[in-house]
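>>> Turn this into a structure:
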Amino acid sequence: MKSVYKIAFIALAGVAVSSCFNKKQPNYQYMPQMYESVGYETYSESDAFARGGVEAQLPPKGTVKRGFEVYEYENSTAGYELAKANLKSPLDSLAYDEEKAKDLYVIYCGICHGDKGDGKGQLVKNEKYLGVPSYKDRPITEGSVFHVQTYGLNAMGSYANQLSTKERWMVAKYVMKLKAE
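This is a model prediction of the structure:
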């Protein structure tokens, strides 16, 4: 009799387990998104935003990034000439740190312009760039140096992303010191 109960129990357990299985529809899953994620195409349009575009990712009109300082001279020859004639450093003698300015100059400028500003940096010596001018040969001012650091000129790119406004002014003052020596 006990064996009949055992056989009946095993049969009932087998029926109970197999009755929940359906090949057309899988069993319930807790949080099915974790098992079967939706694949999105990179950079494709999405209906995640109400208007179907990227408007929600754009900053509101009239806003300015935190820490952004407005630079009033345009990126043109006329803007360069205006900066050369009118732009003066806002740093006073206490804000200017010559050691830091020298370090920044060596890191960012010395590779092309040379540590002494003579246009004989390591890249010029290795003939990677040619025609880098000496500061002594050029009619430059602090304003023109700052303008070139901000926008770049000819083969020189902008350093506005690498150096803050204060650091660019410090480097410009250091360049004028090299020019005077």
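
>>> only C-alpha atoms for contact and neighbour calcs from this point on.
Fine.

>>> The residue nearest the centre of the chain sits in which helix or strand?
Centroid-nearest residue in the chain: residue 161, 7.4 Å away (criterion: C-alpha atoms, centre = their mean). Under the criterion DSSP states H and E, no helix or strand holds residue 161.

>>> Next, find the distance separating it from residue 78.
Applying C-alpha to C-alpha, to the nearest Å, the value for residue 161 to residue 78 is 23 Å.

>>> What separation is there between the residue lying closest to residue 118 once chain neighbours are set aside and residue 124?
Excluding the flanking residues, the one nearest residue 118 by C-alpha to C-alpha, 6 or more residues apart in numbering is residue 134, at 4.3 Å. Distance of residue 134 to residue 124, given as C-alpha to C-alpha: 12 Å.

>>> Please provide the structure for the following sequence as well, for comparison with the first:
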Amino acid sequence: MIKMKNILKITIALAFLMSLSSCWGDKTKPNYQYMPDMYKSVGYDTYGQNPNYANGMTSQLPVDGTIARGQVPYDYPNTNEGYDTAKLESKNPLDVNEVNLSNGKKMYDIYCISCHGKAGAGDGVLVQRDKFLGVPNYKDREITEGSIHYVIMHGRNMMGSHASQLTADERWQVTMYVQQLRTELLK
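Reported below is the predicted structural model:
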């Protein structure tokens, strides 16, 4: 029984000494590295040279013809000609129904009402406070569903694009709601 306790004490003392001995030694000599690229990885600048790609650049463009997840291609360029073409040709793919109009109103109240006003008369709170001047009244403009959607997509004059805030369906729903407001203003 006494021998067993001595062996246990000796084992613990040796383990302790071995763990302490690992703290001393030649630190100039590195340990073995089984995957050196993981120990000393190369950082490439975002727009710098990179030998790992065929074109030699770190920043890669998306493959031609690809579309980012959640995005829908828009066929009209951000030009005056693109606006005119969209005004004539672009049609709302969504059905006019209560669900789409309700969500269009919801999005309009979030993104548009502060400038265009509750009824679309160009008298929103920012206009009343003289933050923006010349916000158009929907009844004074020759607008179509294509031109409304185009302006939401690309922006026009002082209005910026809202494409990043609204999904493709939400843009068409707001378009639908703006058309409803315009119809009410024209009465």
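
>>> picking that back up, show me what the residue nearest to the centre of structure 1 lines up with in structure 2.
Residue 161 of structure 1 maps onto residue 164 of structure 2 when the alignment is built from TM-score structural alignment.

>>> show me what contacts residue 89 of structure 2?
Contact partners of residue 89 of structure 2, counting by C-alpha atoms under 8 Å, 6 or more residues apart in numbering, are residue 146.

>>> counterpart of it in structure 1?
Per TM-score structural alignment, residue 89 of structure 2 is aligned with residue 86.

>>> for residue 139 of structure 2, same thing?
Checking TM-score structural alignment: residue 139 of structure 2 goes with residue 136.

>>> doesn't residue 118 make contact with that match?
Yes. Applying C-alpha atoms under 8 Å as the test, residue 136 of structure 1 and residue 118 come out as touching, 7.4 Å apart.

>>> Between these two, tell me which one has more neighbours.
The residue with more neighbours, out of residue 136 of structure 1 and residue 118, is residue 118; 18 against 15, by other C-alpha atoms under 10 Å.

>>> Would you mind listing the residues in contact with the equivalent of that one over in structure 2?
In structure 2, residue 118 of structure 1 lines up with residue 121, judged by TM-score structural alignment. Residues counted as contacts of residue 121 of structure 2 (C-alpha under 8 Å, 6+ apart) are 136, 137, 138, 139, 185.

>>> Next SSE downstream of the longest helix seen in structure 1?
In structure 1, taking DSSP state H as the definition, the longest helix is helix 2-19. Going down the chain from helix 2-19 of structure 1, the next helix or strand is helix 77-86, by DSSP H and E.

>>> and the next element down the chain from that following helix?
Next along from helix 77-86 of structure 1, by DSSP H and E: helix 98-108.

>>> what stretch of structure 2 lies opposite that next one in the alignment?
Taking TM-score structural alignment, helix 98-108 of structure 1 hits residues 101-111 over in structure 2.

>>> can you list the residues that contact that stretch?
118, 170, 171, 172, 173, 174, 175, 176, 177.

>>> Format these as a markdown table; extra columns: secondary structure.
Output for the contacts of stretch 101-111 of structure 2, formatted as a markdown table (DSSP: H, G, I helix; E, B strand; the rest coil):
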| residue | secondary structure |
| --- | --- |
| 118 | coil |
| 170 | helix |
| 171 | helix |
| 172 | helix |
| 173 | helix |
| 174 | helix |
| 175 | helix |
| 176 | helix |
| 177 | helix |
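
>>> most surrounded residue in those?
Ranking these using other C-alpha under 10 Å puts residue 173 first, with 30 neighbours.

>>> how much space between it and residue 160 of structure 2?
Distance, residue 173 of structure 2 to residue 160 of structure 2, using C-alpha to C-alpha: 18 Å.

>>> ditto for residue 60 of structure 2
For residue 60 of structure 2, the distance to residue 160 of structure 2 - C-alpha to C-alpha - is 28 Å.

>>> go on, residue 13 of structure 2?
Per C-alpha to C-alpha, residue 13 of structure 2 is found 75 Å from residue 160 of structure 2.

>>> list the contacts for the match of residue 161 of structure 1?
By C-alpha under 8 Å, 6+ apart, residue 164 of structure 2 has no neighbours at all.

>>> Once you drop chain neighbours, what's closest to residue 180 of structure 1?
Residue 180 of structure 1's closest residue in space is residue 136 (C-alpha to C-alpha, 6+ apart), at 7.5 Å.

>>> Structure 2: which residue goes with residue 45 of structure 1?
Using TM-score structural alignment, residue 45 of structure 1 pairs with residue 48 in structure 2.

>>> nope, residue 58 of structure 1 is what I meant
In structure 2, residue 58 of structure 1 lands on residue 61 (TM-score structural alignment).

>>> What about that match, how many residues nearby?
7.
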